[in-house]
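Trainee: Got a predicted model here, sequence first, then my questions.
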Amino acid sequence: MTRILTLTLNPAIDRTVTLDRLVPGAVHRARAVRDDAGGKGINVASCLADWGLPVTVAGVLGAGNAGAFEALFSAKGIEDRCVCVAGETRINLKLVDPAGTTDVNLPGLALGPATLRAVRAVLAEATGPDVLAVLAGSLPAGAETGLYAELTAELKGRGTRVLLDASGPPLAAALAAETLPDVVKPNRHELEEWAGRPLPALADVVGAAADLVRRGVPLVAVSLGAEGAVFVRENEALHALAPAIEVASTVGAGDALVAGLVAGLAADLRLADTARVALAFAAGKLTRAGANLPGREQVEAIARTVEVRALTV
């Protein structure tokens, strides 16, 4: 059985503030506020736990407000292998009004050499040939741009499968390395940054993803927001689209898609079925605040309605 581990080096408490209308420069009265312990890998783990899969979280937490994370891990039965350091985990603001969500991401804790050694020690103990590891999110201050590339090589050297969900220079460095992840999950903008050109049409997205596959990444999944997602591997490309659904919160939707992708890979599903599960996770999360899924039966019902069609590679 595949064991799942997620790594979050720059976690956050997502503070969602609901407003009647966001007006720059104005004073606002919040209609509601909620805090969710998060960060990409932690959000992925949260959704996988809701699905019923055992999952381990690793990363770095500030001791000053670790309680929010510990409560989440305890409530969902997630194994906590995070390294605690002095200070507080950052708080990210998400300002929600009828026009959408405005994100204000604050800087995180600095990652010192001793902390990084402690994280690497956890990974050495917790990974091996039966593990699928998710490396997700931004890198904190003190981390070198090539850290994900280094960790990918270390993990794959132990036989671990690696899914990378990152952006900017850390993603570019990982994709330029000799040892590549088994799966990468960029969104359209992140793929455009890597490709160095706009990708306005679905065929453009597939072409750039296919370039990554030719580079040596076995599977590329590109999230496209309301347009669903594209899944590309050698000689196969699929476009998956979930039905329209009432949205309670978009926070963590991309991470839910990653969780669904991981669930499909861990179960060794066909690519089309993995795509259905991934889109169902994302759509199901939209009906819930925070990185939380509805019941398994509801997610499975959504999966049956996901449209999957083959594309030309």
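Mentor: On my side now, so go ahead. Residues are numbered from 1 along each chain as shown.
Trainee: CA only for contacts and neighbour counts going forward, please
Mentor: OK.
Trainee: From the chain's centroid, how far away is the top helix by length along the chain?
Mentor: In the chain, with assignment by DSSP state H, the single longest helix is helix 271-286. From the chain centre to the centre of helix 271-286 is a distance of 13 Å (Cα atoms, centre = their mean, to the nearest Å).
Trainee: Quick check: what element follows it along the chain?
Mentor: helix 296-305 (DSSP states H and E).
Trainee: quick one, the next helix or strand after that following helix and helix 271-286 angle?
Mentor: Downstream of helix 296-305, the first helix or strand assigned by DSSP H and E is strand 307-311. Counting by axes from the mean of the first three to the mean of the last three Cα atoms, to 10 degrees, strand 307-311 lies at 140 degrees to helix 271-286.
Trainee: Point out the other helices and strands that strand 307-311 packs with.
Mentor: strand 236-241, helix 271-286 (3 or more Cα pairs under 8 Å, 6 or more residues apart in numbering; DSSP states H and E).
Trainee: so what does the longest one touch, helix or strand wise?
Mentor: In this structure, helix 271-286 makes packing contacts with strand 229-233, strand 236-241, helix 253-266, helix 296-305, strand 307-311, judged by 3+ Cα pairs under 8 Å, 6+ apart.
Trainee: Helix 271-286 and the third one, what's the angle between them?
Mentor: Right, helix 253-266. Using the same axes, to 10 degrees: helix 253-266 against helix 271-286 is 140 degrees.
Trainee: List the buried residues of helix 253-266.
Mentor: By 16 or more other Cα atoms under 10 Å, the buried positions in helix 253-266 come out as 253-266.
Trainee: what does the fourth one give?
Mentor: Using 16+ other Cα under 10 Å as the test for burial, helix 296-305 gives 299, 302, 303.
Trainee: Got another one to weigh against that:
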Amino acid sequence: MKPHSNFLDKPPRVLAVALNPALDHTLELDHLRVGEVNRALRMQIDVGGKGINVASCLADFGVHSAVTGQIGLANAAQFEALFNAKGIDNHCVYLGGLTRINTKLVDLSSGTTTDINMPGPSLTPDAIKALLEQLRTTISQLVSAGSWVVTSGSLPPDWPANTYAGLIHHVHSLGGHVLLDASGAAMAAGLGAGPDIIKPNLAELSELIGRSLSGTDSVVAAARELLARPNAPGMVIVSMGGEGALFVNRQQALLAHAIPTELISSVGAGDAMVAGIVAAQIEGLALSECACLATAFSAAKLTRLGPHMPSPETVRALAQMVHLSSIG
């Protein structure tokens, strides 16, 4: 494993942990016909993975960000090009071989996207342990009181489910804050470590609670159950696609309604929302303002392919269009 770093005099405001990044191979189709020959209208290859998407959206908004994690040496050039173009500090470890490649099939007739995601690199237990130690060292060098760290995305094969939990404890020991956006066992274990904010989608929240959820009131009740647990986060944000997103803390529950906008691709819209949530925390915004800005980030991302955002002025204008409803 080859570590890479470009430490600068100015520390990043946000560190995104990208343990399982990807190259997203997006194909646009007029209509996806399963089991038949399909002719693509357009193809695009973008650097992706949740942590990298978050850092890229923040960089477009003018927030100095950094990425740590692992990427494959064989196709690292595309990641480096994105980092250099956007001024994202690169603190990734370079592994032999390729970073995984995911395929996105965009059906223009229905506006839906079908994801075919690869699992990621397989490492030995000793290699995973060594990589985690390198990540902890990087975090120690970059994180200080008030810093934000985003732990998001799937874990590569054979990584322990408590990986994010350990990183959350480490960040907190340095005085930093953590937003957790994961699923399954990684999310459940990470939640027990007391992240400051979590952002599950509806299915992920149902899995955490252990029951199906239908209706806004039931989602708010589930979020409040999480807020009442030991080591609870300070805020639960639940993305619900076209129904908007719920922003819940111990004082309020707000539904941010989705903004009607041109849909180019839904890929990365949740990651853009995470970026907007963190940007709002850096600006010290109240829950209502956070909900508006995060929803604007997500809506803005829908109009772009790849991990890119329109101008900050456009995003802030969209935030003014967000309608909020107070729940309960």
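Mentor: Noted; the coordinates are in hand. Small disclaimer: the values here were computed from a predicted structure and weren't measured.
Trainee: Work out the TM-score between the chains.
Mentor: The TM-score (TM-score structural alignment, normalised by the length of the first structure) is 0.96; 310 aligned residues with a Cα RMSD of 1.3 Å.
Trainee: just to revisit the earlier point, show me which of the buried residues of helix 253-266 of the first structure is closest to residue 52 of the first structure.
Mentor: residue 263 (9.9 Å; Cα to Cα).
Trainee: wait, what's in contact with that closest one?
Mentor: Counting by Cα atoms under 8 Å, 6 or more residues apart in numbering, residue 263 of the first structure touches 48, 53, 274, 277, 278.
Trainee: ranking the residues you listed by neighbours, who comes first?
Mentor: The most crowded member of those, judged by other Cα atoms under 10 Å, is residue 278 (31 neighbours).
Trainee: Map it onto the second structure.
Mentor: Taking TM-score structural alignment, residue 278 of the first structure has residue 294 as its aligned residue in the second structure.
Trainee: for the helices and strands packed on helix 271-286 of the first structure, which one sits closest to residue 126 of the first structure?
Mentor: Using Cα to Cα, those put helix 253-266 closest to residue 126 of the first structure, at 16.6 Å.
Trainee: Where does the closest one end up in the second structure?
Mentor: By TM-score structural alignment, helix 253-266 of the first structure lines up with residues 269-282 in the second structure.
Trainee: Out of the helices and strands packed on strand 307-311 of the first structure, the one nearest residue 64 of the first structure is which?
Mentor: Relative to residue 64 of the first structure, the nearest member of those by Cα to Cα is helix 271-286, separated by 28.9 Å.
Trainee: Then residue 150 of the second structure would be within a strand, right?
Mentor: Yes. Residue state for residue 150 of the second structure (DSSP: H, G, I helix; E, B strand; the rest coil) corresponds to a strand.
Trainee: Tell me, how many residues neighbour it?
Mentor: 27.
Trainee: how about it, what's its match in the first structure?
Mentor: Under the alignment (TM-score structural alignment), residue 150 of the second structure maps onto residue 134.
Trainee: wait, that match sits on residue 9?
Mentor: No. Residue 134 of the first structure lies out of contact with residue 9 (Cα atoms under 8 Å); the separation is 11.5 Å.
Trainee: Stretch 289-300 of the first structure corresponds to what range in the second structure?
Mentor: Going by TM-score structural alignment, stretch 289-300 of the first structure sits over residues 305-316 in the second structure.
Trainee: sorry, back to before: for the match of residue 150 of the second structure, list the residues it contacts.
Mentor: 4, 5, 6, 7, 41, 162, 163, 164, 165.
Trainee: Reformat the residues you listed into CSV and put secondary structure, distance to residue 145 of the first structure and neighbour count next to each item.
Mentor: Output for the contacts of residue 134 of the first structure, formatted as CSV (DSSP: H, G, I helix; E, B strand; the rest coil; distance: Cα to Cα, whole Å; neighbours: other Cα atoms under 10 Å):
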residue, secondary structure, distance to residue 145 of the first structure, neighbour count
4, strand, 25, 24
5, strand, 22, 25
6, strand, 19, 25
7, strand, 16, 27
41, helix, 18, 27
162, strand, 18, 23
163, strand, 17, 24
164, strand, 14, 26
165, strand, 14, 25
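Trainee: Save those residues as TSV, and put in distance to residue 95 of the first structure too.
Mentor: Output for the contacts of residue 134 of the first structure, formatted as TSV (distance: Cα to Cα, whole Å):
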residue	distance to residue 95 of the first structure
4	32
5	30
6	27
7	26
41	22
162	33
163	30
164	27
165	24
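Trainee: Most widely separated two among those?
Mentor: Across the contacts of residue 134 of the first structure, the longest distance by Cα to Cα is 14.9 Å; it joins 4 and 165.
Trainee: For residue 140 of the first structure, give its distance to residue 11 of the first structure.
Mentor: In this view, residue 140 of the first structure and residue 11 of the first structure are 9 Å apart by Cα to Cα, to the nearest Å.
Trainee: now swap in residue 103 of the first structure and tell me
Mentor: For residue 103 of the first structure, the distance to residue 11 of the first structure - Cα to Cα - is 15 Å.
Trainee: Where in the second structure does stretch 48-66 of the first structure align, residue-wise?
Mentor: Going by TM-score structural alignment: stretch 48-66 of the first structure matches residues 58-76.
Trainee: Quick check: buried residues in the matching stretch?
Mentor: Buried residues in stretch 58-76 of the second structure (16+ other Cα under 10 Å): 58-61, 63-73, 76.
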